[in-house]
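> Here is a sequence with its predicted model. Questions after.
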Amino acid sequence: MQFIPYLSFQGECRPAFTTYAEIFDGTLELMPFSDMPPGDGMPSLPPEQAGWIMHGSVTLPDGGLLMGADMPPQFGGERMAGASVAISLPSPAEVNRVFDALKVDAQTIAMEVGPTFFSPAFGMLTDRFGTSWMIMTEPQ
């Protein structure tokens, strides 16, 4: 069994997951609400939300998976809060590469990449899409 993070957005899922697929060299799949067949019991969305993503995924080369969607507020959806995506990478150089890519227009940088007692390279930030990240490498 494995846990799979499922991220919540409000209109930012498409650019966020496109960015994550590029950074992590993953395979992107997006299913917009506009592709939903009529009469499936779901209320229709206003035109400004028609392109929102009902389900998105990035499958990583090693089989890892990140999923998410735009959560319309009229259905009770909210943007992410209170959770972080933690990722362990093979080297400090890779930690720095990923951190630098995610910190472009970041909302907050809680901790720049640096050594800690548990990792030779660890950093925390909230990216421009509102996703909180904890990026590290295992001790060598």
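Nice, thanks for sending it over. Model, not experiment: these values are computed from the prediction. Numbering: from 1, shown residues only.

> alpha carbons only for contacts and neighbour counts from here, please
Will do.

> Show me what the one helix or strand L125 maps to packs onto, helices and strands only.
Using DSSP states H and E, L125 sits in strand 122-126. In terms of contacts (3 or more CA pairs under 8 Å, 6 or more residues apart in numbering; DSSP states H and E), strand 122-126 is packed against strand 108-114, strand 132-137.

> do you know which of the ones you listed lies nearest G123?
strand 108-114 (4.1 Å; CA to CA).

> ok, back up a step: ranking the helices and strands packed on strand 122-126 by mean neighbour count, which comes first?
Most buried of the helices and strands packed on strand 122-126 by mean neighbour count (mean count of other CA atoms under 10 Å) is strand 132-137; its value is a mean of 23.

> Which of the helices and strands packed on strand 122-126 sits closest to A16?
strand 132-137 (12.2 Å).

> Could you tell me the angle between that closest one and strand 108-114?
With axes from the mean of the first three to the mean of the last three CA atoms, to 10 degrees applied, the angle from strand 132-137 to strand 108-114 works out at 0 degrees.

> let's bring in a second one:
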Amino acid sequence: MTITTTTHLNFRGDARAALDFYRSVFGGELAALTYADAHNVSEPTEADWIMWGQVASEEGFRVMAYDVPSHTAYEAGVIPVFVSVRGTDATELTRYFEGLAEGGEVVVPIAPAAWSPLYGMLRDRFGVTWVLDLEASW
């Protein structure tokens, strides 16, 4: 299996602007899914916020970002980054997820998501937040 780790940035309403900016600097393709696209709107004013987004260039630059919804605690600069692990083998990703979860806290159980056939989020025993997902073609 092939995996990649990617910096995953957290914002509150600025993810699209940040992704557009990073794309203007590094080039590449922008892929984004809003809360409305995912039918996961909890606050109507946040419907166009980014639930999942990334910029990836052929030169190897990759960054992911999302907007933390208002019903979730958020303080700029506190947990500003997730470590994202993307892979091509569901069994192997599940094994990584279960290993990282030992002694930690599962935030989102590993299961299908709007942007991936398999996605999960956890905070490991050291307080690092990880998101793992199965690669999907856009």
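Right, received. Where do you want to start? Everything quoted here is computed from the prediction, not taken from an experiment.

> so what number do they get for TM-score?
Superposed pair, TM-score by TM-score structural alignment, normalised by the length of the second structure: 0.50. Supporting alignment: 79 aligned residues with a CA RMSD of 2.2 Å.

> got JSON lines for the helices and strands packed on strand 122-126 of the first structure, with distance to G56 of the first structure too?
Converted to JSON lines, those look like this (distance: least, CA to CA, whole Å):
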{"stretch": "strand 108-114", "distance to G56 of the first structure": "24"}
{"stretch": "strand 132-137", "distance to G56 of the first structure": "18"}
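
> Please identify which of those is closest to V58 of the first structure.
strand 132-137 (15.7 Å).

> Pull the contacting residues for I23 of the first structure.
V98, A101 (CA atoms under 8 Å, 6 or more residues apart in numbering).

> one step back: now for the helices and strands packed on strand 122-126 of the first structure, which one comes closest to E94 of the first structure?
Using CA to CA, the nearest of those to E94 of the first structure is strand 132-137, at 8.4 Å.

> quick one: E94 of the first structure is in a strand?
No - counting by DSSP: H, G, I helix; E, B strand; the rest coil, E94 of the first structure falls outside a strand, being helix.

> What helix or strand is L19 of the second structure located in?
Here L19 of the second structure is assigned to helix 15-26, by DSSP H and E.

> Tell me the first helix or strand C-terminal of that helix.
strand 29-34.

> which helices and strands does that following strand pack with?
Under the contact rule (3+ CA pairs under 8 Å, 6+ apart), strand 29-34 of the second structure is packed against helix 15-26, strand 50-56.

> Next up, the contacts around the residue nearest to A65 of the second structure when sequence neighbours are not counted.
Distance criterion CA to CA, 6 or more residues apart in numbering; nearest residue to A65 of the second structure, sequence neighbours excluded, is L9 at 4.5 Å. When contacts are counted by CA under 8 Å, 6+ apart, L9 of the second structure touches V63, M64, A65, Y66, P80, V81, F82.

> Figure out which of the helices and strands packed on strand 122-126 of the first structure is closest to L89 of the first structure.
Ranked by CA to CA, the member of these that lies closest to L89 of the first structure is strand 132-137, at 4.9 Å.

> got the angle for that closest one vs strand 122-126?
Going by the same axes, to 10 degrees, strand 132-137 of the first structure makes 160 degrees with strand 122-126.

> what helices or strands is strand 132-137 of the first structure leaning on?
Strand 132-137 of the first structure packs on strand 85-89, helix 92-102, strand 122-126, going by 3+ CA pairs under 8 Å, 6+ apart.

> Go through the one helix or strand F17 of the first structure maps to and flag the buried ones.
Using DSSP H and E, F17 of the first structure maps to helix 13-23. Buried residues in helix 13-23 of the first structure, defined by neighbour count with 16 or more other CA atoms under 10 Å: C13, R14, A16, F17, T18, T19, Y20, A21.
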